[in-house]
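K.L.:
sequence? don't have it. structure:
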């Protein structure tokens, strides 16, 4: 009975400590991350970003960030992407401790090694995976922004993507989800292939519009990557994905 009560009390104790720590000095508005990180009370310390309040109805968005992350700039799968410093970002899981996907990606990037058109890994730390910061977003963002993209630029992105995919296949690595959202852009607006899925451990697959028809949908190999690469070429050269009138979620079977 005593053991059961202790198990029930443990999460409540954490909540009470959090309320006790923050309530006396809480004011609606922005949270000073540096001030919270420098606090002497480590037992109730949390890193909160982007707290938003709306009176009708109440809407509170709380994002938890590890030490050193100054801003959440995006997400990838089940992970946040946080700005770490001027040259790196930290990819960390929505659920603290859920590191399977991060460790798979770190292992694949270690196998791949260095390449000019592939995102660079700076290694794992206790909170997540440190990666090269691609400050110019991804290729998809460029198309949706409405800016004109020259024919030569489109060809260059296609060539760089093809070279990146050829290189990872030489390293016996399958990407599993090649698309324009996973083509980031570096300081020179060249592409960086990112978001390696890990077919053997992660069970991922391409989106419907990049999916090569096959008998067994869970089989992924160099051919399925190359088929997805062809769909990526189409998107880059035409400025939109195949079957733009169809939605991946609603028309999966039709596609």
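P.N.:
Noted; the coordinates are in hand. Source: prediction; values computed, not measured.
K.L.:
for the rest of this, base every contact and every neighbour count on C-alpha atoms.
P.N.:
Fine.
K.L.:
thought residue 179 was touching residue 227?
P.N.:
No - Residue 179 is beyond contact range of residue 227, at 10.9 Å (criterion: Cα atoms under 8 Å).
K.L.:
shared neighbours, the two?
P.N.:
Both residue 179 and residue 227 are contacted by residue 210, under the criterion Cα atoms under 8 Å, 6 or more residues apart in numbering.
K.L.:
tell me which of the two has more neighbours.
P.N.:
Applying other Cα atoms under 10 Å to residue 179 and residue 227 shows that residue 179 carries more neighbours, namely 25 against 17.
K.L.:
any idea how far residue 125 is from that one?
P.N.:
If you measure residue 179 against residue 125 using Cα to Cα, to the nearest Å, the figure is 28 Å.
K.L.:
go on, residue 223?
P.N.:
Distance of residue 223 to residue 125, given as Cα to Cα: 34 Å.
K.L.:
please apply the same query to residue 238.
P.N.:
Distance of residue 238 to residue 125, computed by Cα to Cα: 40 Å.
K.L.:
where do the helices sit along the stretch 151-255 of the chain?
P.N.:
151-170, 199-202, 222-238 (DSSP state H, counting those that start in this stretch).
K.L.:
nearest to residue 76, out of those helices?
P.N.:
Ranking the helices of the stretch 151-255 of the chain by proximity to residue 76 (Cα to Cα) places helix 199-202 first, at 14.1 Å.
K.L.:
putting a second one here so we can go through both:
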């Protein structure tokens, strides 16, 4: 088991909210299973290989087919959460969503506040997540997430996206970033079509 959120005196409301979210979402094969809570924090199913982000950092030889499967599984997790009337601002890269939020300039829809959430912002962030899964690095790797935030957000706003030509799912990522999808299920549909 894994303690995902330790208890802190000022974080009790966050822990309670997270607990309610997991109770509402689980069980689902794309969501880490909620195992309960202890005095130390919330317990989740152990991801034996760790997060997808760490796995990709350690093994850059993962096949494009496997990466595409993981992109589909990630999109399925976000689609499931949306069906449950939930919103996700971003993913930590794990195929099984663990509740982590990775919202920064490289995954945040331009013109939106850090805490502004909705279907369109989730789809934009999903595009960045799929890009990361397929490429093994974030969009605009030459730019610093914090120091170059304005540059990154400006490029996204002007649709000056990272090169997607060599990316197997480039058209899908481009559609996520450009606002062409109305629902996450459309992203899932397009990813599934690539697998057939």
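P.N.:
Arrived safely. What you are looking at is a predicted structure, and each value in this text was computed from that prediction instead of being measured.
K.L.:
quick one, what contacts residue 124 of the first structure?
P.N.:
103, 106, 130.
K.L.:
check residue 150 of the second structure too.
P.N.:
Counting by Cα under 8 Å, 6+ apart, residue 150 of the second structure touches no other residue.
K.L.:
how near is the alignment partner in the first structure of it to residue 231 of the first structure?
P.N.:
Using TM-score structural alignment as the criterion, residue 150 of the second structure maps onto residue 253 of the first structure. According to Cα to Cα, residue 253 of the first structure stands 17 Å off from residue 231 of the first structure.
K.L.:
what lines up with residue 21 of the second structure in the first structure?
P.N.:
That one, residue 21 of the second structure, aligns with residue 108 by TM-score structural alignment.
K.L.:
tell me how many other residues surround residue 101 of the second structure.
P.N.:
Residue crowding around residue 101 of the second structure was assessed by other Cα under 10 Å; the count is 13.
K.L.:
what does residue 58 of the second structure give?
P.N.:
A total of 10 residues lie near residue 58 of the second structure under the criterion other Cα under 10 Å.
K.L.:
counterpart of it over in the first structure?
P.N.:
Aligned counterpart of residue 58 of the second structure in the first structure: residue 145 (TM-score structural alignment).
K.L.:
list the contacts for that match?
P.N.:
Applying Cα under 8 Å, 6+ apart, no residues contact residue 145 of the first structure.
K.L.:
now residue 98 of the second structure
P.N.:
Applying Cα under 8 Å, 6+ apart to residue 98 of the second structure gives the contacts 31-32, 92.
K.L.:
can you tell me the closest non-neighbouring residue to the corresponding residue of the first structure for residue 82 of the second structure?
P.N.:
Counting by TM-score structural alignment, residue 82 of the second structure corresponds to residue 169 in the first structure. Spatial nearest neighbour of residue 169 of the first structure, excluding adjacent residues (Cα to Cα, 6 or more residues apart in numbering): residue 222 at 6.7 Å.
K.L.:
what lines up with that neighbour in the second structure?
P.N.:
Aligned counterpart of residue 222 of the first structure in the second structure: residue 119 (TM-score structural alignment).
K.L.:
hmm, residue 86 and its match touching each other?
P.N.:
No - applying Cα under 8 Å, one finds residue 119 of the second structure not in contact with residue 86, separated by 9.5 Å.
K.L.:
neighbour count for those two, which is higher?
P.N.:
Neighbours of residue 119 of the second structure and residue 86, each counted by other Cα under 10 Å, are more numerous for residue 119; the result is 19 against 16.
K.L.:
and the more buried one, how far from residue 176 of the second structure?
P.N.:
In terms of Cα to Cα, residue 119 of the second structure sits 11 Å off from residue 176 of the second structure.
K.L.:
any common contacting residues for the two?
P.N.:
Common neighbours of residue 119 of the second structure and residue 176, counting by Cα under 8 Å, 6+ apart, are absent.
K.L.:
excluding sequence neighbours, find me the nearest residue to residue 137 of the second structure.
P.N.:
Distances taken as Cα to Cα, 6+ apart place residue 131 nearest to residue 137 of the second structure, at 7.7 Å, with adjacent residues excluded.
K.L.:
and residue 12 of the second structure, what's its match in the first structure?
P.N.:
So, by TM-score structural alignment, residue 12 of the second structure is matched to residue 99.
K.L.:
would you mind measuring from residue 57 of the second structure to residue 153 of the second structure?
P.N.:
Computed as Cα to Cα, the residue 57 of the second structure to residue 153 of the second structure distance reads 25 Å.
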